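Visitor: What follows is a predicted protein model with its sequence.
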Amino acid sequence: MGFNENVETYFLAEILSIEHRTKNKQWEEYKLKTCREYQPIVARALADYQDLSAHTIAIETAALNDTLGSFGYGNDLMMGILLDQPEFKLSKKPSGFKFLQTHLENDKKVRLEKIISDYLNSLYTFYQTENIGDFYERNADFYQGAINEVKSHIPDGFTDAMETYYGDSRDEYIALVSPMMIWPIEENEGRGIGAMVEEGNKKTVYEIMSPYVQIPVISTKNDYRQFGFDYQPRARTLTVHEFGHSFVNSELEPYQEQIESSSYLFTEKLRKEMESKGIQSWNVYVIESLVRLGEIRVAEIQNDKERANYLRNYHTNQEHFVFLPQLEDKIIEFENDREKYPMWKDFIPEILKVFGQNTTEFVNEKLK
């Protein structure tokens, strides 16, 4: 558990950049307007740094986000990149960024690598010249309070259960709170971002989570007794979910053609339901469905029936991942024959068949 100053500084730069955005500006303005009312760190950052909204880093951050969108990426791409660099407080300049894997053609790949590398240097310079590290020192008690809240809700042993289910392992799992990340809080919803950093043969998995409990902003620094993360269902779900992405996303890359063959199921009704979750394509919907399937099966491996049933109902009926009952029926074949399928990725061609066996009528009926 912890927080990362590189990540927090990036989200501070995003806040300052909003007036310079050309894409999704209305959504970004709404996020800031609402979150500044119940995310104390956001309110404090604005009080301290709002006059830097014309700073070079604000303009460059807006340009970066607009550019990432044109390449088919969101700001989640930046998390692993930022975490792979030395923390800015160590006063070590960032190294150049190179993609380990990407869907981009070579000329676009090289162009985006340079854009990101230049941006990392600008963000590092901003941190150093504006003494951003002092903000984290002044608010250390708040960050520690947030960390303690999440720590109290993480289920014991779930990473062991996850490795059993997927048949794969990671060297380290790190959950990071991000009180600076803005995401509107409704019914204790929050945003989680997963990232994996590889160094040699070592794989470290991160999750970064925004607050999901509204906290009234007060002026006195030390009067906070809640910090935005004290809600067990969301703490558990986000943590298991984001770590699950590290086992799913890259393994699905070779199956893009099979996934695309059932893209007709991403009906207009389903697309509209997914807009508020930031899911804009069938490929992402499939990924998210399989990660949520993993959450349920990990709870079952831990014999936590209450958590498993909560997840089934929540993901299927409230979040509208309508194929989960069928996917769960199918994944039992994998679980019952681990000799044939020692790893989850060995079963991917079979689990993807579930989608191809469905119709648009089924989808739309489930969304009534």
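Guide: Received, thanks. Residues are numbered from 1 along each chain as shown.
Visitor: going forward, measure contacts and count neighbours with C-alpha atoms only.
Guide: OK.
Visitor: And N249, how far from Y285?
Guide: To Y285, N249 is 11 Å away according to CA to CA, to the nearest Å.
Visitor: Structure two is appended below for comparative analysis:
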Amino acid sequence: MPLLSGTTFVIYACMKKICLPVFLLVIPWFIRAQDTLDIRYDVNLETMAIIYNLSDAGSFLFEHNPPPRAMLARAITNRFSDLSDHEAVQWVNYLYEHDMVDLYDIDLSLYMTPLPEFRQYAPFPEMYYENDSLSAEEVQAIFDSCHAAVRRFYQDAGLEDFFRREAAPLYKKMMQELSGVRPPENYLSAFRSFYGNSADTYSIIVSVTSFNGIGRSRKITLHAEDHIYQFVSADPSTQSANIDLDHTENITIGYTDPEYFREIAVHELIHTAFERPLRYDSTNLLLIERLSFLYNAPMEKAMNAQGYYSWSQCLDEHLVRLGEYQLSMLTGDTVQANRYLQYCISERGFIYLPVLQNLMEEYINNREMYPDIASFLPVLLDAWWRSEQPEFD
């Protein structure tokens, strides 16, 4: 199963394995943003969220996270309950049952042109084509069949009219909430500078229809340009528990806490800097395996409690959390940076952060030698192996 390193489940963290205005906008595949942050919803993703919510994967999420969790997603999903046997839902069930998608892979819809066309314009990450019994071409053919069913679901459910009219007040409310939690603009320039990242656009995708408390990241390359998407679903702790879709003025969508929004958005952004060098670089993979002795029983227990089930995930999450600390320092929020670092160490079990913090000084002080984080990772991983390691108290 494709288990993404850039995946966050807030509160719930279990996996099977391991358009701004009120009116609907047709968003192009990407918006050139450079150091400007684009925050918007995406009709493709909103549609896939409804389909996933109706599927076995969605049922699993709802059953294991009982009310009052995700009441808005439940209410919207109930609106389309008569389509629970639709072919698009059955295709998602098939993909999930055969480990071809993750528990909530709704953000794969970002690889598609806008509905109602919904044509794949860029290949999915390589791991989606890794299958013991199917060729890459056969895998793609299965996805293509699913995409055709999604197009029909969009039509059969009347989603164009739903998004344009019935759900319009919800999207208006969401964008009003987002105006108060937007991250500081300088965090993008800090990210680009610190990690040597040269992506062409950056977008945060928000959602009304999706299960709440989820973060994902995607880097999509198109015509030699990189486009980074960070999916941040609503905050479970602030989203309304009582939902009346006929009186949306009383609903809180769940984008009112700046700390929640910053943590998920920045966290997912940093994942994009590490995904390729940690997953596909053969030298790094050998060095990561050499460090696997650090994934002892106490560390495994601490990570499993947060939804991380392997040493590679544990390592990745250490690096990303250190990055959150470093970006907070670079953007001038030193109090929050130090508070967050200590919280990760003492409350979340990321005890190797002090070691990594010291080792990163080599990178910080020698940027001419290391123009980006990928060039430094082999040095970091080797030095980590040679370092004295802390233990759980």
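Guide: The structure has been received and is ready for your questions. Quantities reported herein were computed from a predicted structural model and do not represent experimental measurements.
Visitor: Can you give me the TM-score here?
Guide: In this superposition the chains share a TM-score of 0.84, using TM-score structural alignment, normalised by the length of the first structure; 345 aligned residues with a CA RMSD of 2.6 Å.
Visitor: Quick check: closest non-adjacent residue to D230 of the first structure.
Guide: Distances taken as CA to CA, 6 or more residues apart in numbering place E149 nearest to D230 of the first structure, at 5.2 Å, with adjacent residues excluded.
Visitor: what about the aligned partner of E242 of the first structure in the second structure, is that helix, strand or coil?
Guide: Alignment note (TM-score structural alignment): E242 of the first structure maps to E268 of the second structure. When classified by DSSP: H, G, I helix; E, B strand; the rest coil, E268 of the second structure comes out as helix.
Visitor: E268 of the second structure contacts K219, doesn't it?
Guide: No - E268 of the second structure lies out of contact with K219 (CA atoms under 8 Å); the separation is 10.6 Å.
Visitor: So for the two, which sits in the more crowded spot?
Guide: Set side by side, E268 of the second structure and K219 show more neighbours around E268, with 27 against 23, by other CA atoms under 10 Å.
Visitor: which SSE is G323 of the second structure in?
Guide: helix 311-330 (DSSP states H and E).
Visitor: just checking, what packs against that helix?
Guide: Judged by 3 or more CA pairs under 8 Å, 6 or more residues apart in numbering; DSSP states H and E, helix 311-330 of the second structure is in contact with helix 186-195, helix 258-280, helix 334-346, helix 353-365.
Visitor: what's the closest of the ones you listed to F392 of the second structure?
Guide: Nearest to F392 of the second structure among these is helix 334-346; the distance by CA to CA comes to 9.7 Å.
Visitor: Neighbour count: N249 and Y285 of the first structure, which is higher?
Guide: Y285 (19 against 15).
Visitor: List the contacts of that one.
Guide: For Y285 of the first structure, the contact set (CA atoms under 8 Å, 6 or more residues apart in numbering) comprises I279.
Visitor: R225 of the first structure too?
Guide: Applying CA under 8 Å, 6+ apart, the residues near R225 of the first structure are G145.
Visitor: now the helices and strands packed on helix 311-330 of the second structure in JSON lines, with distance to I373 of the second structure?
Guide: JSON lines is the format used below for these (distance: least, CA to CA, whole Å):
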{"stretch": "helix 186-195", "distance to I373 of the second structure": "5"}
{"stretch": "helix 258-280", "distance to I373 of the second structure": "7"}
{"stretch": "helix 334-346", "distance to I373 of the second structure": "20"}
{"stretch": "helix 353-365", "distance to I373 of the second structure": "8"}
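Visitor: Specify the stretch among those helices that is closest to W91 of the second structure.
Guide: Closest among those, using CA to CA: helix 258-280, at 27.8 Å.
Visitor: can you pull out the strands in the stretch 101-250 of the first structure?
Guide: Assigned by DSSP state E, counting those that start in this stretch, the strands in the stretch 101-250 of the first structure fall at 172-177, 192-199, 202-209.
Visitor: rewinding a little: aligned partner of the residue nearest to D230 of the first structure in the second structure?
Guide: E149 of the first structure maps onto E177 in the second structure, by TM-score structural alignment.
Visitor: ok so, going back, can you spell out the matching residue range in the first structure for the helix holding G323 of the second structure?
Guide: Going by TM-score structural alignment: helix 311-330 of the second structure matches residues 282-301.
Visitor: centre of the chain versus the matching stretch, how much separation?
Guide: Relative to the chain's own centre, stretch 282-301 of the first structure is displaced by 14 Å; criterion: CA atoms, centre = their mean, to the nearest Å.
Visitor: Identify each buried residue in it, please.
Guide: 282-283, 285-301 (16 or more other CA atoms under 10 Å).
Visitor: before we move on, what about stretch 80-100 of the first structure?
Guide: Buried, per 16+ other CA under 10 Å, within stretch 80-100 of the first structure: G80, I81, L82, L83, D84, Q85, E87, F88, P94, F97.
Visitor: ok, now stretch 6-24 of the first structure?
Guide: Buried residues in stretch 6-24 of the first structure (16+ other CA under 10 Å): 6-21, 23.
Visitor: Please apply the same query to stretch 340-350 of the first structure.
Guide: Y341, P342, M343, W344, K345, D346, F347, I348.
Visitor: Among those, which lie within helices?
Guide: Filtering these for membership in helices, criterion DSSP state H, returns I348.
Visitor: and R79 of the second structure, what pairs with it in the first structure?
Guide: So, by TM-score structural alignment, R79 of the second structure is matched to D48.
Visitor: still on that earlier bit, what about the residue nearest to D230 of the first structure, distance to I41 of the first structure?
Guide: 16 Å.
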